[in-house]
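Participant: pasting the structure only:
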């Protein structure tokens, strides 16, 4: 049963990467073109959009890879190891990087809201940074719990 569960989660991790890849291929160039039309006085706005959105895909895929490694550790009965703690730490840092990158893009969402006179666009721009921050905090808590469980396990192994 445990192998089936981790197999399902591995497939889910792989499938999480597909929509982000599609967004990077199809939506980011559209956003860059729109930003260039809205702000012609900023010559590098198109590059800025690519750096923010395509650049945040790199830590996202690295975090997915770390999650996949974590699931392999679970399959190999190495869930309570320092390798798992390191993978969780890397996922936390990736989530923080994604959050910071998307916070840098908030002025762009503000400009979109100004043009369309739609203040709700700013809240849409806050979804990814907030979600990434929640993931980072949850990951930090999970990392601390796992570290304490490893300490208890090693203490129990020494007792026996």
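Facilitator: Received, thanks. Nothing here was measured: the structure is a model prediction, and the numbers come from that model.
Participant: only C-alpha atoms for contact and neighbour calcs from this point on.
Facilitator: Will do.
Participant: what residues does stretch 65-81 touch?
Facilitator: Residues from elsewhere that reach stretch 65-81, judged by C-alpha atoms under 8 Å, 6 or more residues apart in numbering: 2-3, 6, 9-10, 13, 83-84, 87-88, 90-91, 146, 149-150.
Participant: could I get the buried residue list for that stretch?
Facilitator: 65-75, 79-81 (16 or more other C-alpha atoms under 10 Å).
Participant: repeat for stretch 116-128
Facilitator: For stretch 116-128, the buried set under the neighbour-count rule, 16+ other C-alpha under 10 Å, comprises 121-122, 125-126, 128.
Participant: tell me where this structure has helices.
Facilitator: In the chain, the helices defined using DSSP state H lie at 2-22, 28-38, 45-75, 82-104, 106-116, 120-159.
Participant: right, so the ones you listed: which one is the most enclosed?
Facilitator: With neighbours defined as mean count of other C-alpha atoms under 10 Å, the helices of the chain peak in mean count at helix 82-104, which reaches a mean of 20.
Participant: ok, residue 124 to residue 130 distance?
Facilitator: Applying C-alpha to C-alpha, to the nearest Å, the value for residue 124 to residue 130 is 10 Å.
Participant: one more to weigh against that first structure:
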């Protein structure tokens, strides 16, 4: 693969991380404070939401790092290696983790949306869950295909 296309994809991976970083810096503290005000019956809800939202950013950035590593393996002509399979496995588990974390957080999001009369908030949570699930399935399929390709390649290398 040409280096220009992987360079573009590496840039895209970097640019995907920037809005999430901006959300973590500006939106998460405001959302946690807003949740604490709306759900004042639960005194610990503000720090829990704050920590939980940052906790969901960790697997996101781990997956981005693995995607960057995968593109580096492609640059080095190591696309069909166990390293690539491992990177896809980590991406799959990170996506599953994000989905599970947001499924657990959805009751809080639902309560905030009910009190504030903001049904779009529920849709945002559902989109995050659905997108993470799709990425997990896609990574699992690619992982399996890549593992089969590596197996076929190693069998062909042994027959020569």
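Facilitator: Ah, there it is. In this text the structure is predicted, and so the values were computed from the model without any measurement.
Participant: TM-score for these two?
Facilitator: After superposition, the two chains reach a TM-score (TM-score structural alignment, normalised by the length of the first structure) of 0.95; 160 aligned residues with a C-alpha RMSD of 1.2 Å.
Participant: can you tell me which two in the buried residues of stretch 116-128 of the first structure are farthest apart?
Facilitator: For those, the farthest-apart pair by C-alpha to C-alpha is 121 and 128; their separation is 12.6 Å.
Participant: which residues are in contact with the residue most central in space within the second structure?
Facilitator: The second structure has residue 60 as the residue nearest its centroid, 3.6 Å off, counting by C-alpha atoms, centre = their mean. Residue 60 of the second structure makes contact with 94-95, 98, according to C-alpha under 8 Å, 6+ apart.
Participant: now do it against residue 101 of the second structure, distance only.
Facilitator: Distance from residue 60 of the second structure to residue 101 of the second structure, by C-alpha to C-alpha: 12 Å.
Participant: wait, residue 59 of the first structure sits on residue 96?
Facilitator: No - the criterion here is C-alpha atoms under 8 Å, and residue 59 of the first structure misses it with residue 96 at 9.3 Å.
Participant: and stretch 45-59 of the second structure, how far from the first structure on average?
Facilitator: In this overlay with the first structure, the average offset of stretch 45-59 of the second structure from its partner residues is 1.2 Å by mean C-alpha distance after the TM-score superposition for the first structure.
Participant: so that stretch corresponds to what in the first structure?
Facilitator: Across the first structure, the stretch matching stretch 45-59 of the second structure (TM-score structural alignment) is residues 45-59.
Participant: off-centre distance for that stretch?
Facilitator: Centroid displacement of stretch 45-59 of the first structure relative to its chain, using C-alpha atoms, centre = their mean, to the nearest Å, is 14 Å.
Participant: what's next to it, contact-wise?
Facilitator: The contact list for stretch 45-59 of the first structure (C-alpha under 8 Å, 6+ apart) reads 20-21, 24, 28-29, 31-33, 35-36, 39, 94-95, 97-98, 101-102, 104-105.
Participant: try 6 Å
Facilitator: 24, 32, 36, 94, 98, 101 (C-alpha atoms under 6 Å, 6 or more residues apart in numbering).
Participant: how about these, which pair is most distant?
Facilitator: Applying C-alpha to C-alpha across these, the maximum distance is between 36 and 94, 28.4 Å.
Participant: any idea how far residue 122 of the second structure is from the closest residue to residue 103 of the second structure other than its chain neighbours?
Facilitator: Among residues not flanking residue 103 of the second structure along the chain, residue 129 sits closest, at 6.9 Å (C-alpha to C-alpha, 6 or more residues apart in numbering). Remark: distance between residue 129 of the second structure and residue 122 of the second structure (C-alpha to C-alpha) = 11 Å.
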